[in-house]
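Colleague: With the input below, show me the fold.
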Amino acid sequence: EADCFYRTLNEFKSCLQSFEVLFENIIKNGEAKLTEAQVAQQRVEDELTSLRQERSDSNEKIGKLEVKLARKREELDEFREMYDKMEEKLGKEREVRLALE
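Modeller: Below is the predicted model of the structure:
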């Protein structure tokens, strides 16, 4: 009977050791997956930071281009005004020439 008890005890110890190895493997696998997920999360966060910076840079460029466009429109308005004045002046000069003929 003692023999049977020790054999059962040894089998139980062996079974416990198997469970211990199994749980260690499960924990290692879980830790590896966690590390992998953390690395992936960091990559995504880095990419997001990069995209936000690109968006900020683009918005800054757009702002500068809008200011430049507004200046060019003002210049164009000034040129149109100068053109209209020249046309008016030329028209008056033509009238004077026609009157002198």
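
Colleague: From now on I want contacts and neighbour counts done on CA atoms only, so please keep to that.
Modeller: Noted.

Colleague: Tell me which residue is most central in this protein.
Modeller: The chain has residue 51 as the residue nearest its centroid, 1.5 Å off, counting by C-alpha atoms, centre = their mean.

Colleague: For that one, list the residues it contacts.
Modeller: The contact partners of residue 51, taken as C-alpha atoms under 8 Å, 6 or more residues apart in numbering, number zero.

Colleague: which element is residue 55 on?
Modeller: Remark: residue 55 resides in helix 2-100, with elements defined by DSSP states H and E.

Colleague: Another sequence for comparison is provided below:
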Amino acid sequence: MAMPPGLNEATSCAYLLMRGIDESHLVLDGATKARLLEGGRRPLADPVHGGRLHRRLPRPRSVLPEVALRLAQWSALASSGIGPRVVETCIAMAERMADRARHGFTVRTGF
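Modeller: From the prediction side, this is the model:
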């Protein structure tokens, strides 16, 4: 069964955005990650300004996975109808993640 029009794009957009904000935890300290997550709100919400988001990324950028480097591109995937809601949800998650990163919250896996 096929997805309704626009649902595949919205799903891809949400997945890639969430993946992008989550993947940076592998290589960044908490303070840097919090700064990036908080600083991405406007550029992410307005893909025209995606270059601003890219300029906020730490150097060398090669330390970040590609999915994290392309957040502005991912935010443009969803249709204009649902896209803003998908991006707002991702921004809300990024803000919560920034707060956790700032306070040194970690998740332990593998008992």
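
Colleague: where does the TM-score land?
Modeller: Scored by TM-score structural alignment, normalised by the length of structure 1, the superposition of the two chains gives a TM-score of 0.25; 28 aligned residues with a C-alpha RMSD of 2.3 Å.

Colleague: Contacts made by the top helix by length along structure 2 with the rest, please.
Modeller: Within structure 2, and with DSSP state H defining each element, the longest helix by residue count is helix 83-102. Under the contact criterion C-alpha under 8 Å, 6+ apart, helix 83-102 of structure 2 has outside partners 10, 13-14, 17-18, 21, 30-31, 33-35, 37-38, 40-41, 44-45, 75-78.

Colleague: Just the buried residues of those residues.
Modeller: Burial by neighbour count, judged by 16 or more other C-alpha atoms under 10 Å, picks out 10, 13-14, 17-18, 21, 30, 33-35, 37-38, 40-41, 44-45, 75-78 from the contacts of helix 83-102 of structure 2.

Colleague: In strands, which of the residues you listed fall?
Modeller: Judged by DSSP state E, strands contain none of those.

Colleague: ok, back up a step: buried residues, the longest helix of structure 2. List them.
Modeller: Residues of helix 83-102 of structure 2 classed as buried by neighbour count (16+ other C-alpha under 10 Å): 83, 84, 86, 87, 90, 91, 94, 95, 97, 98, 99, 101.

Colleague: State the distance from the fifth one to residue 31 of structure 2.
Modeller: Right, residue 90 of structure 2. According to C-alpha to C-alpha, to the nearest Å, residue 90 of structure 2 and residue 31 of structure 2 sit 19 Å apart.

Colleague: With the fourth one instead?
Modeller: Using C-alpha to C-alpha, one gets 23 Å for the distance from residue 87 of structure 2 to residue 31 of structure 2.

Colleague: Please apply the same query to the first one.
Modeller: Distance of residue 83 of structure 2 to residue 31 of structure 2, given as C-alpha to C-alpha: 29 Å.

Colleague: Give the full set of residues in contact with residue 79 of structure 1.
Modeller: The contact partners of residue 79 of structure 1, by C-alpha under 8 Å, 6+ apart, come to none.

Colleague: any idea how far residue 67 of structure 1 is from it?
Modeller: 18 Å.

Colleague: And for residue 91 of structure 1?
Modeller: Remark: distance between residue 91 of structure 1 and residue 67 of structure 1 (C-alpha to C-alpha) = 36 Å.

Colleague: cool, residue 36 of structure 1 as well?
Modeller: Relative to residue 67 of structure 1, and taking C-alpha to C-alpha, residue 36 of structure 1 is found at 47 Å.
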